[in-house]
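A.B. asks: My questions are about this predicted structure, shown below with the sequence.
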Amino acid sequence: MSRPEPAFGGSLAQPISAGIVAGITGFASSFALVIAGLHAVGATDAQASSGLLALCFGVAVLCIVLARVYRMPISFAWSTPGAALLIAASATTKNFSAAAGAFIVCGVLIVLCGLWPALGRSITRIPKSIASAMLAGILFPICLAPVLAVVQIPALAIPVVLVWLILFRIAPRWAVPAAMAVAAIAIGISAGTGWLTAASTSLVPELTFVLPTFDPLVIVSLGLPLFIVTMAGQNVPGFVVMSTFGYTVPPRPVLVASGAATVVGAFFGAHALNLAAITAAIMAGPDSHPDKSKRWVATFTSGFVYIVFGLGAGVAVALISASPPILITAVAGLALLGALVGALSNAIEEVAHRIPAAATFLVTASGIAIIGIGSAFWGLLVGALIMLWSASPWPRRRT
């Protein structure tokens, strides 16, 4: 009789390496965007460092625990479109305490989606064209940043863009991490040792408690849009990616766990956690392991990678703080180009919804703030009203 293979025995080098690659890719491709987003809504360097650390630890716990319990490569990440939303929300709040309150509301709503499936279904019933147009409007100004950076700081930006362009052709998975590495080198050279001196006071980041406040205007302009883009732009695609590889992920524990982790993380400056989509494909696909029952090891491994990166949050924040803001936004824009293309494609997919989607996109991309409420909310509202008006049963005048 043959012995059962031990949990971590056998040929597990492949999923372990896939988990390491996924962890590096997930962190390096968007940590700069997270820090810039937290700064945009009023976080200090210490609070941004704490937020990044809390996000990394939250991702790690979710990946390690749920992958081990369900023996599936259920992987998690922070909300990248949510981080982009923080930058767009800078016009509506610079009070990080109020932003933390909005993060908590987002987490509670995610938990409710898990406990109350009707709420989750209602989010998926938001027309894809409108939700995608709002996401595209959030991403568009950030994706313009590489162009602006090349014009404003060519010596720093051009090498970053060139490295991204070259690797996008020959090794797409590493294009953004390599661009971020080049940006870090450029920042280090231009800033000298000043940023490292600043980092030396907080090489080991600390979790900093943020006392939340619940401002209704910030909740409407930041909390609700953050919930919508996290659900529609991250969780729903995450479930789809897993299903394409033959995994049926139980929605309740995933949503309840990620929502609860979001609530806890918000008290330390973290914005939102959700199912991974892009990095999930690395760990749930056949490249991770031919035997799908062993691919969970990849996700399990990626959790420990995030712990390592989280311990470097203080250095990461110091590096980003020493950089020209446009350069960091430019790297984030390169990372989000694919998401922008996908959002625009979904927005105009249905011919009948193109005008409402265009209105949603334009209002959201404008960055306007009316009565303290940001453009993401107004974009959704305007798009929904135009869609309802265009679909009304009233007789139309013939031309």
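C.D. replies: Great, that's in hand.

A.B. asks: hey, let's count contacts and neighbours off CA atoms from now on
C.D. replies: Noted.

A.B. asks: what about Q14, neighbour count?
C.D. replies: 16 (other CA atoms under 10 Å).

A.B. asks: check which helix or strand covers it.
C.D. replies: If you go by DSSP states H and E, Q14 is part of helix 13-28.

A.B. asks: One more: N274?
C.D. replies: strand 273-275.

A.B. asks: Which positions in the helix holding Q14 come out as buried?
C.D. replies: 14-28 (16 or more other CA atoms under 10 Å).

A.B. asks: Packing partners of it?
C.D. replies: If you count contacts as 3 or more CA pairs under 8 Å, 6 or more residues apart in numbering; DSSP states H and E, helix 13-28 packs onto helix 175-191, helix 278-284, helix 296-310.

A.B. asks: Please work out which residues outside whichever helix or strand comes after the first one touch it.
C.D. replies: As assigned by DSSP H and E, the chain's next helix or strand after helix 175-191 is helix 194-200. Residues outside helix 194-200 that contact it (CA atoms under 8 Å, 6 or more residues apart in numbering): 188, 314-315, 318-319, 321-322.

A.B. asks: Pull up the distance across stretch 65-83, start to finish.
C.D. replies: 25 Å (CA to CA, to the nearest Å).

A.B. asks: in that stretch, what counts as buried?
C.D. replies: In terms of neighbour count (16+ other CA under 10 Å), stretch 65-83 has its buried residues at 66-68, 71-83.

A.B. asks: for the helix or strand containing T360, packing partners?
C.D. replies: T360 is part of helix 354-366 when elements are defined by DSSP H and E. If you count contacts as 3+ CA pairs under 8 Å, 6+ apart, helix 354-366 packs onto helix 128-143, helix 325-347, helix 375-390.

A.B. asks: okay, pairing it with this:
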Amino acid sequence: MTISAPSAARTEFAQPVLAGLLAAIVGYASTFTLILAALTAAGASPQQAGSGLFSICIAIGILNIAVAWRVRIPVSFAWSTPGAAFLLTVGEPVGGFSAVAGAFVVCAALVILTGLIAPLARAVAAIPAPIANAMLAGMLLTLCLAPLNAVAEMPWQALPIIVVWAVSLRFARRYAVPLAVVTAGLVLASTTDLPSGTFGNAWPALTLVLPTFTLDSTIRIALPLYVVTMASQNLPGIAVMRANGYTVRPAPLFALTGAASIASAFFGGITSNMAAITAPICAGPEAHSDPDKRWPAPVAAGFTYILLGLAAGLAAAFIAAVPPLLIQAVAGLALFSSLASALAGALAIEDVRLPAILTFITTASGITVAGVGAPFWGLVGGICLLLLLRQRTAK
């Protein structure tokens, strides 16, 4: 039996489209609870949190569609999952959520400058990978403890979610977190008494958040968010593209993600960046055996993100009505693999292990010195110890 040319063409086109659909669904379902929890912890109201998720879905949707369609390579974009994990640990700053939006704008401007100023890009790229991974691991540790804390405080609600997640890892690893999210929804729907009218105004809407710029939010939020986004998302995203045989110019991509981030920040959206975790789905052989035919995958992902964004208001209303610890537990499960990868990267090089451990411990401690949060001091401490040890070795 032979397949006709039109049928074969449809099959070849369907493969990257399905890959893009999968990338968006996995990316959204795995971490949308983290985004909403982070925005809420930073002072956003349920309406502002829903607006933030909706705006970032629109931003990364447009980026995926426009860039992949224009350059005809499967470059893809996502929100900053490590950035959301960091934001969840910061809490509400002085100035409230408007100051957080201002920090998003500052971070986005720094990303744009990284694309325009070569020395700044080289400085970010020069941050040792083990130190950057250790900082990320320190930020993720507290969140990854949330499932255990949830089991201790609400076992009958938390245990079914964790069991489904663990069993899914064995039989359907890629869908483990989405299935845990579904289970959490079923558990909460059956055990939580939602206030009347909770979902009455759940249709997504963009709520304007006028940014305010403070030194506190710039130092505590914008600078660490910038470092995390560049080191844990943009640079690995470039590496994924190169590993799959694609040559990309980072500067225009950084500028585009920065511009999109500034636009979404006015509606509460966190930073956009190049995809790293889901990028191989769109850029690898899973999308198509022919590298030149993989570019429709990010286009399909972009449309899917926009459609998924329509559920942002409903998700925010639901999460606002349920125990925060349980939502953090689901987000923690989504970050287990990221924590494992970060720890492995932090400890991979023996000569850098002690500076990496210092960075990890300092970041995980949650200390604040002179109004500056632990991730910044972890990064500074690790780099200083690394330089000191290297100077001693040179002598």
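C.D. replies: Ah, there it is. Just so it is clear, the structure is predicted and the values come from calculations on it, not from any experiment.

A.B. asks: just to revisit the earlier point, please identify which of the buried residues of helix 13-28 of the first structure is nearest to L144 of the first structure.
C.D. replies: Within those, the smallest distance to L144 of the first structure is 20.1 Å, found for A28 (CA to CA).

A.B. asks: Quick check, the closest one in contact with A175.
C.D. replies: No: taking CA atoms under 8 Å as the definition, A28 of the first structure is not a contact partner of A175, at 10.3 Å.

A.B. asks: Switch the helices and strands packed on helix 13-28 of the first structure over to JSON lines; also include distance to L144 of the first structure and mean neighbour count.
C.D. replies: Output for those, formatted as JSON lines (distance: least, CA to CA, whole Å; neighbours: other CA atoms under 10 Å):
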{"stretch": "helix 175-191", "distance to L144 of the first structure": "16", "mean neighbour count": "20"}
{"stretch": "helix 278-284", "distance to L144 of the first structure": "22", "mean neighbour count": "25"}
{"stretch": "helix 296-310", "distance to L144 of the first structure": "28", "mean neighbour count": "26"}
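
A.B. asks: Average separation of the helix or strand hosting F57 of the first structure from the aligned part of the second structure, please.
C.D. replies: Here F57 of the first structure, judged by DSSP H and E, is contained in helix 45-70. Following the fit onto the second structure, the mean deviation recorded for helix 45-70 of the first structure is 0.5 Å by mean CA distance after the TM-score superposition for the first structure.

A.B. asks: quick one on the thing from earlier: F239 of the first structure: which of the helices and strands packed on helix 354-366 of the first structure is closest?
C.D. replies: helix 128-143 (15.8 Å).

A.B. asks: ok and the closest one relative to helix 325-347, angle-wise?
C.D. replies: 160 degrees (axes from the mean of the first three to the mean of the last three CA atoms, to 10 degrees).

A.B. asks: distance from helix 128-143 of the first structure to the second structure after superposition?
C.D. replies: With mean CA distance after the TM-score superposition for the first structure, helix 128-143 of the first structure averages 0.8 Å from its match.

A.B. asks: next structured bit after that helix?
C.D. replies: Next in sequence after helix 128-143 of the first structure, counting helices and strands by DSSP H and E, comes helix 145-152.

A.B. asks: in that next one, what counts as buried?
C.D. replies: Applying 16+ other CA under 10 Å to helix 145-152 of the first structure flags 145-150 as buried.

A.B. asks: With stretch 49-66 of the second structure instead?
C.D. replies: 49-65.

A.B. asks: Then stretch 162-173 of the first structure?
C.D. replies: 163-165, 167, 173.

A.B. asks: how distant is that stretch from the center of its chain?
C.D. replies: Averaging C-alpha positions (CA atoms, centre = their mean, to the nearest Å) puts stretch 162-173 of the first structure 21 Å from its chain's average.

A.B. asks: Between the contacts of helix 194-200 of the first structure, which sits nearest S375 of the first structure?
C.D. replies: S321 (26.4 Å).
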